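**Student:** A predicted structure for the sequence below; I have some questions about it.
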Amino acid sequence: MRGSSPVRSLRRVVLCAALALVASCGRAGASGEDGGSPPGAPRGVTATAGTATSVHVMWNTTARADVYEVYRGTTKVKEVPGSQHMVDVTRLRPSTLYVFTVRARDAEGRLGQRSREVRARTPAAEAGDRSAPTRPAAPSGRAAGSRAVQLSWSGSTDDRGVVSYDIHQGDVKIHSVGGSQTSAVLTGLRPGTAYAFTVRARDAAGNLSPAGPAVRLTTPGADDGRATAPTGFRATDHREEGAYHVDLIWVPPRVDGEVTEYQIHLDGRPATSLVYGGSAPRDRATYSFYVGRKAGVTHRVRVRAMLPDGTWGGFSPEQAVTTGAGR
């Protein structure tokens, strides 16, 4: 194969094989999608109990979403604008298991498919609990590239137990994590911008601690992408039935939320986006694809992740692989 034919062949090959991995061939972001189709199903949906009567639901940003609809079972319970990808579902019952899904709706009113179901159980109610948790102590943070920060803090204490932590940017709640978690990665920030974040603890009765000391950070003006890039990236090849395939392996970036989509670049051009239809790998991701029948052809490969906030992370270091080398 000569010229750009490996790329064209890659786009033609159906890459929707094993392990519940769906490959959206030739897709290089929203600009290449059919503007006449409804939004896709939101991915990376999570649900975490916030109190005995509320659950915090989050999801990844979806292209062309004007509104998100949040469902408890089959009942729509919330609508939020497309710029938002989290919500607190309230007025729930204590000690109850709930199932949530999310659907995106575009500006023309077209509804996309439901997300996968996620479950959360509210804790038991604590009668007469009026004592708030202690304030989170020793908060710290660092910029993770120009569009993300990593925060950490010492856990709060409570006479009945901490159920969740709320993260605020100024006066606005922007994130929530479970009570056993004392760190978070916040993405979707702007380069060269000063931010102030505070953390508050919440118990099952909804009692909210005082805010911990503010963590003030300024994101750098240039983004090298290293903090959000896949790591441990390697590319090798193998020969099967007279054809060569490139085998990829990488470690997903460490961010809050589930990374369900990756984009592979082959020889400097987008080749395909890989979308996980089930549970996405958290510790080790692999993929293999066809590149042709000719030995001695060198390809350059790199990969990047779609972050939970809908922005692309940094690229992995580029790897070169030559078909049939050493054989």
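**Tutor:** Received the coordinates, thanks.
**Student:** going forward, measure contacts and count neighbours with C-alpha atoms only.
**Tutor:** Fine.
**Student:** In contact with the closest residue to residue 267 other than its chain neighbours, which residues?
**Tutor:** Excluding the flanking residues, the one nearest residue 267 by Cα to Cα, 6 or more residues apart in numbering is residue 300, at 4.7 Å. By Cα atoms under 8 Å, 6 or more residues apart in numbering, the contact set of residue 300 is 266, 267, 268, 318, 319, 320, 321.
**Student:** What of residue 151?
**Tutor:** Contacts of residue 151 by Cα under 8 Å, 6+ apart are 139, 140, 141, 142, 183, 184, 185, 186.
**Student:** now do 10 Å
**Tutor:** 139-143, 167, 182-186, 197-199, 215 (Cα atoms under 10 Å, 6 or more residues apart in numbering).
**Student:** Please narrow those to those residing in strands.
**Tutor:** Residues of the contacts of residue 151 located in strands (DSSP state E): 139-143, 167, 183-186, 197-199, 215.
**Student:** Next up, a structure to set beside the first:
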Amino acid sequence: MRRVLLCGVLLVASCGWAGADEGEDDRPPGAPTGVTAEAGSATSVHVMWNTVTSAARIAGYEVYRGHRKVEDVPGSAHMADVTGLRASTVYVFTVRARDAEGRLGPGSREVRATTPAAVAADRSAPTRPGRTTGRTVGSRAVQLSWSPSTDNRAVVSYDVYQGSVKIHSVGGGQTATVVTGLRPGSRYAFTVRARDAADNVSPDGAAVRLTTAPGADDGRDTAPGDFRATTHRADGAYYVDLSWIPPRVDGVVTEYGIELDGRPATSLVWGGTAPRERASHSFYAGRDSGVEHRVRIRARLPDGTWGAFSVERTVTTGDTVRP
């Protein structure tokens, strides 16, 4: 099989020959990707990021507000609530990973969040979220949805709990989410609470009890959707053009793995803002026409695990995609 070097054109990508060894260095961890920040109330912001993969175990993450460290969470977490903030204020956050050797990686890109205005003498909590439902997504994820709460002012966010532990927050206009990083064949109970700008919290919505599928995860709902592959010719050479829809998960997918002809080829890592709708990428495939390739792609989920592969497409240089 002809080996093809895959490199990001518009992406900051990790490029290498198929089969090359990775992760065998002594460098500190990389910068967290997929960092987002969203106000949870007039005095709090929820910060979330993708789990960093490293040759050494990640021992923790440090969250910074400007240049000041405000949160320190264990390596198993990829989210934190920053509290004690001022209303109607813009805040800038970054996140750094720390490995088991104590080495601190570089800061992530900056993200901004604006806390809403405070509401004087607001003691009225939102109503409980209604009609909470859920379904398993393979063996390592669940999808939750609920009916919106009401408030005398406005619902600013929804907090998702796994048992008694808060595991995530979403904006007040969002009524569905995907929870990843679960264990196969395990039973979980999830509840949702609504929060307003004054930090009044609703009663729990109805508990949703779900059991993840046993064994290996086929993860079909974590696979990139509507995956397409074609070829084109430019300057006497052929290129394979890929496009797909990122899987719908909590957080931002910034890394994808490409498999070419049944072997891992490379990872694509977005250095800027990763697409949330259709994504695309092209790579060099040589100068000969009539060469057949099989290609598929998968996403690294925000919890650090790999999602399922897309459908496999077969392309021939000088030809178009075969369904």
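**Tutor:** Happy to help now that I have it. All of these numbers come straight from a predicted model, not from anything done at the bench.
**Student:** what's the TM-score for these two chains?
**Tutor:** The TM-score (TM-score structural alignment, normalised by the length of structure 2) is 0.94; 316 aligned residues with a Cα RMSD of 1.8 Å.
**Student:** about what we covered before: most neighbours among the contacts of residue 151 of structure 1, please name it.
**Tutor:** residue 199 (27 neighbours; other Cα atoms under 10 Å).
**Student:** Would you mind finding the match for that one in structure 2?
**Tutor:** Counting by TM-score structural alignment, residue 199 of structure 1 corresponds to residue 192 in structure 2.
**Student:** pretty sure its match contacts residue 127?
**Tutor:** No. Applying Cα atoms under 10 Å, one finds residue 192 of structure 2 not in contact with residue 127, separated by 11.4 Å.
**Student:** where do the contact lists of those two overlap?
**Tutor:** In contact with both residue 192 of structure 2 and residue 127: 202, 203, 204, 205, using Cα under 10 Å, 6+ apart.
**Student:** hmm, back to that, quick check: which element contains the alignment partner in structure 2 of the residue nearest to residue 267 of structure 1?
**Tutor:** Residue pairing (TM-score structural alignment): residue 300 of structure 1 is matched to residue 294 of structure 2. Element membership for residue 294 of structure 2 (DSSP states H and E) is strand 292-300.
**Student:** related to what we said a few turns ago, what two of the ones in strands among the contacts of residue 151 of structure 1 are the furthest from one another?
**Tutor:** 143 and 199 (16.9 Å; Cα to Cα).
**Student:** what's near enough to touch the aligned partner of residue 268 of structure 2 in structure 1?
**Tutor:** Aligned against structure 1 by TM-score structural alignment, residue 268 of structure 2 finds its counterpart in residue 274. For residue 274 of structure 1, the contacting residues are 15-16, 21-27, 260-264, 287, 305, by Cα under 10 Å, 6+ apart.
**Student:** ok, those in structure 2, which still hold?
**Tutor:** Mapping the contacts of residue 274 of structure 1 onto structure 2 (both residues aligned by TM-score structural alignment, their matches' Cα atoms under 10 Å) leaves 15-16, 21-25, 260-264, 287, 305 still in contact.
**Student:** these two touch, right, residue 179 of structure 2 and residue 222?
**Tutor:** No. The criterion here is Cα under 10 Å, and residue 179 of structure 2 misses it with residue 222 at 11.1 Å.
**Student:** Can you check which residues contact both of those two?
**Tutor:** With Cα under 10 Å, 6+ apart, residue 179 of structure 2 and residue 222 have common neighbours 137, 140, 141, 249.
**Student:** Scan these and report the most crowded one.
**Tutor:** Among those, the one with the most neighbours (other Cα under 10 Å) is residue 140, at 26 neighbours.
**Student:** who touches it in this structure?
**Tutor:** Contacts of residue 140 of structure 2 (Cα under 10 Å, 6+ apart): 179-186, 211-219, 222, 305, 307.
**Student:** Please check those and keep the buried ones.
**Tutor:** 179-180, 182-185, 211-213, 217-219, 222, 307 (16 or more other Cα atoms under 10 Å).
**Student:** Residue 197 of structure 2: which of those is nearest?
**Tutor:** Distances from residue 197 of structure 2 to these, taken by Cα to Cα, are shortest for residue 179, at 24.6 Å.
**Student:** any idea what that closest one aligns with in structure 1?
**Tutor:** Matched by TM-score structural alignment, residue 179 of structure 2 corresponds to residue 186 in structure 1.
**Student:** doesn't residue 174 make contact with that match?
**Tutor:** Yes. Residue 186 of structure 1 is within contact range of residue 174, at 8.8 Å (criterion: Cα under 10 Å).
**Student:** Strands of the stretch 201-323 of structure 2, start to end?
**Tutor:** Using DSSP state E, counting those that start in this stretch, the strands of the stretch 201-323 of structure 2 run over 208-211, 225-234, 237-245, 255-260, 263-269, 279-284, 292-300, 313-316.
**Student:** okay, the last one sits on what stretch of structure 1?
**Tutor:** To tie it back to what came earlier, the one meant is strand 313-316 of structure 2. On structure 1, the counterpart of strand 313-316 of structure 2 by TM-score structural alignment is residues 319-322.
**Student:** Give me the buried positions along the matching stretch.
**Tutor:** For stretch 319-322 of structure 1, using 16+ other Cα under 10 Å, the buried residues are 319, 321, 322.
**Student:** Likewise for stretch 188-205 of structure 2?
**Tutor:** The neighbour-count check on stretch 188-205 of structure 2 (16+ other Cα under 10 Å) flags 188, 190-205 as buried.
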